[in-house]
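Visitor: fold the following for me, if possible:
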Amino acid sequence: MIFNFVQTTMNHIGKLMLLTALLSSSVAFGQLTEDPEDRRDQGKDPLRTQTPEGRPLPFGQRLRFGGGINGFRFGNPFSLGVSPVVAYQATERLLVGVGGTYNYTRYKGYTTSGTTVPLETYNQFGGRGFAMFEMIPAILPNLYAHGEVETTTIQVTENQTGRKASYGLTAPLLGLTYSQPISRRFGINLTALYNLNYNQNQSLSQAIYGSPFVLRLSFF
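Guide: Predicted coordinates for the structure are as follows:
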């Protein structure tokens, strides 16, 4: 009987210790992943890579997702593009990421009867890797030096003949980005870049960029 009592007591103690360990682990995990937005209560900006206690944020909480709509034109030509982005907050001041681009453009011409017919269709695919470094946050917060390499391929279809051609171009771009934060992991970004590989005498360079200057409005 005494043995049974001791065994029952030990079982209860074991269960209590297991429950205590689980609760302790949950509390520790909650502290580790505590949202840095809590710093706003202290009158400070949220940390980008750490909790208020100084612990590093998990990988998933440093990721930022977004993109933008670009090349939007009605009329002739008609054009519409999208550019998804995935970015990672590597340090408090350094952001790195990758993005994709797709643009659809359609040119029309006029027949002798005055009606319009499709002449050419452009399908533009691209990918880019970029880095943004906040230069002088104490004086100009949220202003980043921005560098990236973008690779673009254009597939051109002549609608009347069905003839197709494909061209590619790689461009290094340098410039600035101003980011207006909406939350710790999302903001509105205005980017101005200069294409170091632009050639005004190259038709492909003009078809993709139009000028050596690239302006973007994105959200991530």
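Visitor: for the rest of this, base every contact and every neighbour count on C-alpha atoms.
Guide: Will do.
Visitor: just the helices in the chain please.
Guide: Counting by DSSP state H, one finds helices in the chain at the ranges 2-32, 203-209.
Visitor: closest to residue 73 out of those helices?
Guide: With Cα to Cα as the measure, helix 203-209 is the member of the helices of the chain nearest residue 73 (14.5 Å).
Visitor: could you count how many residues lie near residue 50?
Guide: 21 (other Cα atoms under 10 Å).
Visitor: measure the closest residue in space to it that isn't next to it in sequence to residue 92 for me?
Guide: Spatially, and ignoring its direct neighbours in sequence, residue 50 is nearest to residue 56 (4.4 Å; Cα to Cα, 6 or more residues apart in numbering). For residue 56, the distance to residue 92 equals 11 Å [Cα to Cα, to the nearest Å].
Visitor: just to revisit the earlier point, can you count the residues close to the residue nearest to residue 50?
Guide: 16.
Visitor: so it sits against residue 62, correct?
Guide: No - using Cα atoms under 8 Å, residue 56 is not in contact with residue 62; the gap is 9.7 Å.
Visitor: mind listing what the spatially most central residue of the chain touches?
Guide: Centrality entry for the chain: nearest residue to the mean C-alpha point is residue 85, 2.7 Å, by Cα atoms, centre = their mean. With contact set as Cα atoms under 8 Å, 6 or more residues apart in numbering, residue 85 has these partners: 65-67, 97-100, 220.
Visitor: run this one through as well so I can compare:
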Amino acid sequence: MKRFFLLTLTFIGLASALVRAQTDEYYKKDTLRTDPNRRTTAPLPEPDSRPVHPEGTMPMSERLRLGGSFGLGFGTVTNVNLSPMAGLQITERLVGGVGVTYMWFRSRLFNYNSHYYGGRTFLMYSILPMINLQAEYEALNVEFVNPIESRYERTWLGSPMLGASYSQPLGGKYTRGVHMTLLYNLNYNNQRNPYDIRDNISPYSSPFVFRVTFL
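Guide: Take a look at the predicted model:
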């Protein structure tokens, strides 16, 4: 009986100490409220200091785009294609521009060496962040064979093209991204040798034209 009484007193003492400790913790002074230098949340991001321009009022230096495309082909026929371009951000989604094109062909097999040159104008409209629709008109001065007189002649070919491109941003000031573009030449089947309609004199091997353009 005496031992039970001592165990009861011990249990009551421990319980009282535990309750008192919890009470002291509950009423402890809130250091989060009294310490002004202690942060409970992450700091807010710094505001964007870059100037915001209403659409259509951006300065020319921010609307200008510079770049172009190029290609190299080696083998039986050597093909070099250079096309510098300049564009202008017309609206937030629409870019328009112009470019010049130079092509050099050389065939060792047929002892043939020729230069094509011309220019193009284009419009590129963004329908999604990385997907664009594109319309283009290209005019090229090309060389072809006159089989009647056994000599080469030159003529201009006009190529209206429609297609789309997939873009990846580059972050440059004037070269904003790289664009993988696939176009369809609407006039391809009409670009024939006037002396032999079986001979297509377009510099492209099919009506589909693929380009990688930096702009």
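Visitor: for the longest strand along the second structure, buried residues please.
Guide: Ranked by number of residues, the top strand in the second structure under DSSP state E is strand 151-169. Buried residues in strand 151-169 of the second structure, counted by 16 or more other Cα atoms under 10 Å: 157-167.
Visitor: to which secondary structure element type does residue 6 of the second structure belong?
Guide: Counting by DSSP: H, G, I helix; E, B strand; the rest coil, the backbone at residue 6 of the second structure sits in helix.
Visitor: can you give me the strands for the second structure?
Guide: 64-73, 77-89, 94-107, 112-128, 131-146, 151-169, 177-185, 192-193, 196-200, 208-214.
Visitor: can you put those in CSV and add distance to residue 51 of the second structure?
Guide: Shown next, in CSV, are these (distance: least, Cα to Cα, whole Å):
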stretch, distance to residue 51 of the second structure
strand 64-73, 17
strand 77-89, 17
strand 94-107, 21
strand 112-128, 23
strand 131-146, 27
strand 151-169, 21
strand 177-185, 22
strand 192-193, 53
strand 196-200, 53
strand 208-214, 26
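Visitor: looking at those strands, which is closest to residue 32 of the second structure?
Guide: Across these, closest to residue 32 of the second structure is strand 151-169 (Cα to Cα), at 44.9 Å.
Visitor: average distance between that closest one and the first structure?
Guide: With mean Cα distance after the TM-score superposition for the first structure, strand 151-169 of the second structure departs from the first structure by a mean of 1.3 Å once superposed.
Visitor: how far off centre is stretch 76-89 of the second structure?
Guide: Computed by Cα atoms, centre = their mean, to the nearest Å, the chain-centroid distance of stretch 76-89 of the second structure equals 18 Å.
Visitor: go through that stretch and flag the buried ones.
Guide: So stretch 76-89 of the second structure, judged by 16+ other Cα under 10 Å, has buried residues 79-89.
Visitor: for stretch 182-202 of the first structure, same thing?
Guide: Neighbour-count burial for stretch 182-202 of the first structure [16+ other Cα under 10 Å]: 184-195, 198.
Visitor: count the neighbours of residue 131 of the second structure for me.
Guide: Other residues close to residue 131 of the second structure by other Cα under 10 Å number 18.
Visitor: how about it, what's its match in the first structure?
Guide: By TM-score structural alignment, residue 131 of the second structure lines up with residue 143 in the first structure.
Visitor: now that match: closest residue in space, sequence neighbours ignored.
Guide: Residue 143 of the first structure sits nearest to residue 178 (Cα to Cα, 6+ apart), 4.7 Å away.
Visitor: so who does that neighbour touch?
Guide: Taking Cα under 8 Å, 6+ apart, one finds 142-144, 189-191 in contact with residue 178 of the first structure.
Visitor: so what corresponds to it in the second structure?
Guide: Aligned partner of residue 178 of the first structure by TM-score structural alignment: residue 166.
Visitor: quick one: stretch 200-214 of the first structure to chain centroid distance?
Guide: 24 Å.
Visitor: may I see the buried residues of that stretch?
Guide: For stretch 200-214 of the first structure, using 16+ other Cα under 10 Å, the buried residues are 204-205, 208, 212.
Visitor: not counting its own residues, what contacts stretch 206-220 of the first structure?
Guide: 64-70, 85-87, 185-196, 198-200.
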